[in-house]
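Student: Provided below are the primary sequence and the corresponding predicted coordinates.
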Amino acid sequence: MYVKCRGGDVPGANHRAYLVLEDGTVLKGRAFGADKTAVGEVVFTTAVVGYPQSITDPSYKGQILVFTHPLIGNYGVSEDQYESEGPQAEAVVVHEATRPSHYKAVMSLDEWLKASGVPGIEGVDTRALVLKLREHGVMMGAVGQEPPDELLERVRKSPRYDEVNYALMVSPKEPEELGDGKICVGVVDCGVKRSILRELVKRGVKVLRVPCLRWELALKCDAVLFSPGPGNPNLLDRVAEGVKAAVEMRLPVMGICLGHQVVSKALGARLYKLKFGHRASNKPVRDLAFTGKTYITTHNHGYAVDPAGSGLRPWAVQPDDGTVEGLYHPDLPILTTQFHPEAGPGPRDTTWVFDKFLKMVGNGLR
């Protein structure tokens, strides 16, 4: 029986839990999900729906995910909402975990996190937490039922998010082929989402998905896509070598999110960390070069690109703060997006970017 999560009356939500930030801030709440402790970088998303997609997005590996929307869990969880094999976020923070009411739900959020070994905390004043993160920037933190001083000690003894190469943790161990089209796109997988693979396959593309450190396998294809993923892009020098190799061969290259950053890095751009990042399914992006339109898009990035000196030109920017959200090269078949054109969750108004990339392949720009 599902009971709305108020006052700790949901199974698994009867115990006091804490979220402790690296500066010593302690937020009290109720535990749900797995009975364990998790440490990670505390980030927030303003997405209203799509919590299963967000939690299973490999880009959240190493992070504690805070949902700003006050009610999370109302339509439960079903596997067709997954963006990977299962939850990737280290822990989940919500104001109120609600019971599911949807015909496709097979588990509640509480049951799902418990079965997946992911702790959650509810009853937190997420408004105050987000205001703090916006003011001070993202911080390391811990979620668990241990005393706050013990959780703080865990945080201080753990490596910082920027120091861990999380892309290697979520990259597949072996190559995989998907689809059977005439055009082959090699996907260098640093943490790809299933939605990206679906967008390619449904366009009649044969996809060769390869581990990120075995990028040379992708060079056998007609084009190469460098995928999104978690962690610090400045740690991915070996993947950037794959970009250089593809460019030397004049293979059409696309980069999405982390892939956008790695492509830019390979060509000499500067990467930097944002104060609290862009994580949402309702972020505006203004197209400066192709359509002239402004789109509402999905974002999940804590780093950004300064393309000066790389030869790349911005085609998309975030109008709120000027962050570069898309790049192209005037002479080489290179196209990147910092935002997620595949959405998952979010609006799908920019899926045309995949068509533009594949047109570069069809035009024989090699």
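Tutor: Cool, the structure landed. None of the values given here were measured: they were computed from a predicted structure.

Student: okay, CA-based contacts and neighbour counts for the rest of this
Tutor: Fine.

Student: what is the lengthiest strand in the chain packed up against?
Tutor: In the chain, taking DSSP state E as the definition, the longest strand is strand 270-287. Other elements packing on strand 270-287 under the criterion 3 or more CA pairs under 8 Å, 6 or more residues apart in numbering; DSSP states H and E are strand 38-45, helix 126-136, helix 258-266, strand 294-306, strand 313-317.

Student: got another, please set it beside the one above:
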Amino acid sequence: MNHPFKKNAKLVLSNGTTFSGYSFGAVGTTLGEIVFNTGMTGYQEVITDPSYFGQILTFTYPEIGNTGINFEDSESDNCVKGLIVRNYSNNNSNWRSQISLNQWLIDNNIIGLYGVDTRALVKILRSNGSMNGLITSENNNLDSCLKLISNAPDMNGLNLSREVSTKNNYFWKETTKTSFDIRKKDIGTKNKLKIVAIDFGIKKSILNRLVSHGCEVLVLPSHSSFEDVLGNNPDGIFFSNGPGDPSTVLDGINLAKSLINYGKIPMFGICLGHQIFGLALGGETYKLPFGHRGLNHPCGMNNNVEITSQNHGFAIDPNSLSNEIVEITHLNLNDKTVAGLKLKNKPIFSVQYHPEASPGPHDSDYLFENFVSLMLERC
């Protein structure tokens, strides 16, 4: 294999394990929680998902970079802190490619590492859990690397959503670009349904899907108040995905509590928004050993299964939820963690995964349809 970039780069884990490899992208040192994604496609969407903010991402799929980067598919301006791959392809070839992944990483000041045994790394993370680490293209010795890692914050207790959330309100009007994904039938009203979306780290494709399903979308910051939301007279309220420990997102939890108690407006939450709903309902969350990050997670109940796109490191404790008011609607069928819930007496529901599936399968797109149906019942 040709190695056109700098050697002597390395990954150091908090337990002292070291992997040597080759540097690409930006140069320097970066620290974060080391996690892995099992998807076989869509690396551009994955590395620009704000749910990875503060993390160094390992791809289990070995060949990354072969389709380059285009200027349409990025999910946000927030990116991973670092990137680890088995083989980096500098010979990118795709009709939509505009720059190489290497150049894009340089432009966004993201440090990359390749030529390491990602299978061995993932085995360590699966056995020991996700852990902090660093990748460096500098001549840091092991002791200095471990000292840097020891001073890095743990993901438990980190409110990262406030760092990636929008600072200002804005309307989103773009729709899904591909014709096969456009919603075919009319929603049955001349006026578009108005959604207020609370941004905890929202992805562009999620906003596109809401617009494609006949909605006008106003995006508000994560610290928005009950009055901010209701002052915009929404037909529905959406709580987005995002990074970090859900139990620290107190603004979002308090907002969800107020809106759930109000209970008159349909609400839909995904990923971090799903966890915030669980906390607002009196539940508790906990950190998963190595999280769910990939495009092939089976979820469902009662012989109904959908393959889902996921990216999260925390989950809701099912024993902490009241079964008098909450119904668990989906389980992750790999480990039986809570993957969906709804209120029994109010138009409020959530799922742990990303139903827009960018990238990923489209099994879950019906959830947007369900959300629209709840709103139309009340128009």
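Tutor: All right, it came through fine. Predicted model, so just to flag it, every value in this text is computed and none were measured.

Student: tm score of chain vs chain?
Tutor: The pair, once superposed, lands on a TM-score of 0.93 when counted by TM-score structural alignment, normalised by the length of structure 1; 353 aligned residues with a CA RMSD of 1.5 Å.

Student: just name the most buried of the helices and strands packed on strand 270-287 of structure 1.
Tutor: Most buried of these by mean neighbour count (mean count of other CA atoms under 10 Å) is helix 258-266; its value is a mean of 28.

Student: name the surrounding residues that touch that helix.
Tutor: Outside helix 258-266 of structure 1, the residues within contact range by CA atoms under 8 Å, 6 or more residues apart in numbering are 190, 225-230, 233-234, 236-237, 239-241, 243-244, 254-255, 270-271, 301, 303-305, 307, 310, 312, 326-327, 336-338.

Student: try stretch 360-377 of structure 2
Tutor: Under the criterion CA under 8 Å, 6+ apart, residues 42, 187, 193, 209-210, 213, 235-236, 265-268, 295-296, 306-309, 347, 355-357 lie in contact with stretch 360-377 of structure 2.

Student: look up how far residue 310 of structure 1 lies from the residue positioned nearest the centre of structure 1.
Tutor: Nearest to the geometric centre of structure 1 sits residue 59, at 3.2 Å (CA atoms, centre = their mean). From residue 59 of structure 1 over to residue 310 of structure 1 the distance is 25 Å, taken as CA to CA, to the nearest Å.

Student: in helices only, show me the contacts of stretch 360-377 of structure 2.
Tutor: Among the contacts of stretch 360-377 of structure 2, the ones falling in helices (DSSP state H) are 209-210.

Student: mind checking the SS state of the alignment partner in structure 1 of residue 362 of structure 2?
Tutor: Taking TM-score structural alignment, the alignment pairs residue 362 of structure 2 with residue 348 from structure 1. Following DSSP: H, G, I helix; E, B strand; the rest coil, we place residue 348 of structure 1 in the coil state.

Student: now residue 156 of structure 1: closest residue in space that isn't a chain neighbour?
Tutor: Spatially, and ignoring its direct neighbours in sequence, residue 156 of structure 1 is nearest to residue 22 (7.0 Å; CA to CA, 6 or more residues apart in numbering).

Student: where is the longest helix in structure 2?
Tutor: Longest helix in structure 2, counting by DSSP H: helix 250-262.

Student: post-alignment, it versus structure 1, mean distance?
Tutor: Helix 250-262 of structure 2: mean distance to aligned residues in structure 1 after superposition is 1.3 Å, counting by mean CA distance after the TM-score superposition for structure 1.

Student: ok, and for that helix, which residues are buried?
Tutor: Buried residues in helix 250-262 of structure 2, defined by neighbour count with 16 or more other CA atoms under 10 Å: 250, 252-257, 259-260.

Student: now stretch 64-81 of structure 2
Tutor: So for stretch 64-81 of structure 2, counting by 16+ other CA under 10 Å, buried means 64-70, 73-76, 78-81.

Student: strands - which of those residues land there?
Tutor: Judged by DSSP E, strands contain the following of these: residue 64.

Student: what's the most distant pair in the buried residues of stretch 64-81 of structure 2?
Tutor: Comparing every pair within these by CA to CA identifies 66 and 78 as the most remote, at 22.1 Å.

Student: quick revisit: contacts for the longest helix of structure 2?
Tutor: If you take CA under 8 Å, 6+ apart as the criterion, helix 250-262 of structure 2 is touched by 222-226, 265, 276-277, 279-281, 348.

Student: so can I have JSON lines of these showing distance to residue 145 of structure 2?
Tutor: Below are the contacts of helix 250-262 of structure 2 laid out as JSON lines (distance: CA to CA, whole Å):
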{"residue": "222", "distance to residue 145 of structure 2": "34"}
{"residue": "223", "distance to residue 145 of structure 2": "36"}
{"residue": "224", "distance to residue 145 of structure 2": "39"}
{"residue": "225", "distance to residue 145 of structure 2": "42"}
{"residue": "226", "distance to residue 145 of structure 2": "45"}
{"residue": "265", "distance to residue 145 of structure 2": "50"}
{"residue": "276", "distance to residue 145 of structure 2": "35"}
{"residue": "277", "distance to residue 145 of structure 2": "38"}
{"residue": "279", "distance to residue 145 of structure 2": "36"}
{"residue": "280", "distance to residue 145 of structure 2": "39"}
{"residue": "281", "distance to residue 145 of structure 2": "42"}
{"residue": "348", "distance to residue 145 of structure 2": "46"}
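
Student: which pair in the residues you listed spans the largest distance?
Tutor: Most distant of the contacts of helix 250-262 of structure 2, by CA to CA, are 223 and 348, 20.4 Å apart.

Student: those two: which has the busier surroundings?
Tutor: residue 348 (25 against 22; other CA atoms under 10 Å).

Student: which residues touch the equivalent of the more buried one over in structure 1?
Tutor: Mapped onto structure 1 by TM-score structural alignment, residue 348 of structure 2 lines up with residue 334. By CA under 8 Å, 6+ apart, residue 334 of structure 1 lies in contact with 252-254, 327-328.

Student: among those, which recur in structure 2?
Tutor: Comparing the contacts of residue 334 of structure 1 with structure 2 on both residues aligned by TM-score structural alignment, their matches' CA atoms under 8 Å, the contacts found in both are 252-254, 328.

Student: re the thing from before, make CSV from the helices and strands packed on strand 270-287 of structure 1 and add distance to residue 207 of structure 1 to it.
Tutor: Output for these, formatted as CSV (distance: least, CA to CA, whole Å):
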stretch, distance to residue 207 of structure 1
strand 38-45, 30
helix 126-136, 39
helix 258-266, 16
strand 294-306, 23
strand 313-317, 26
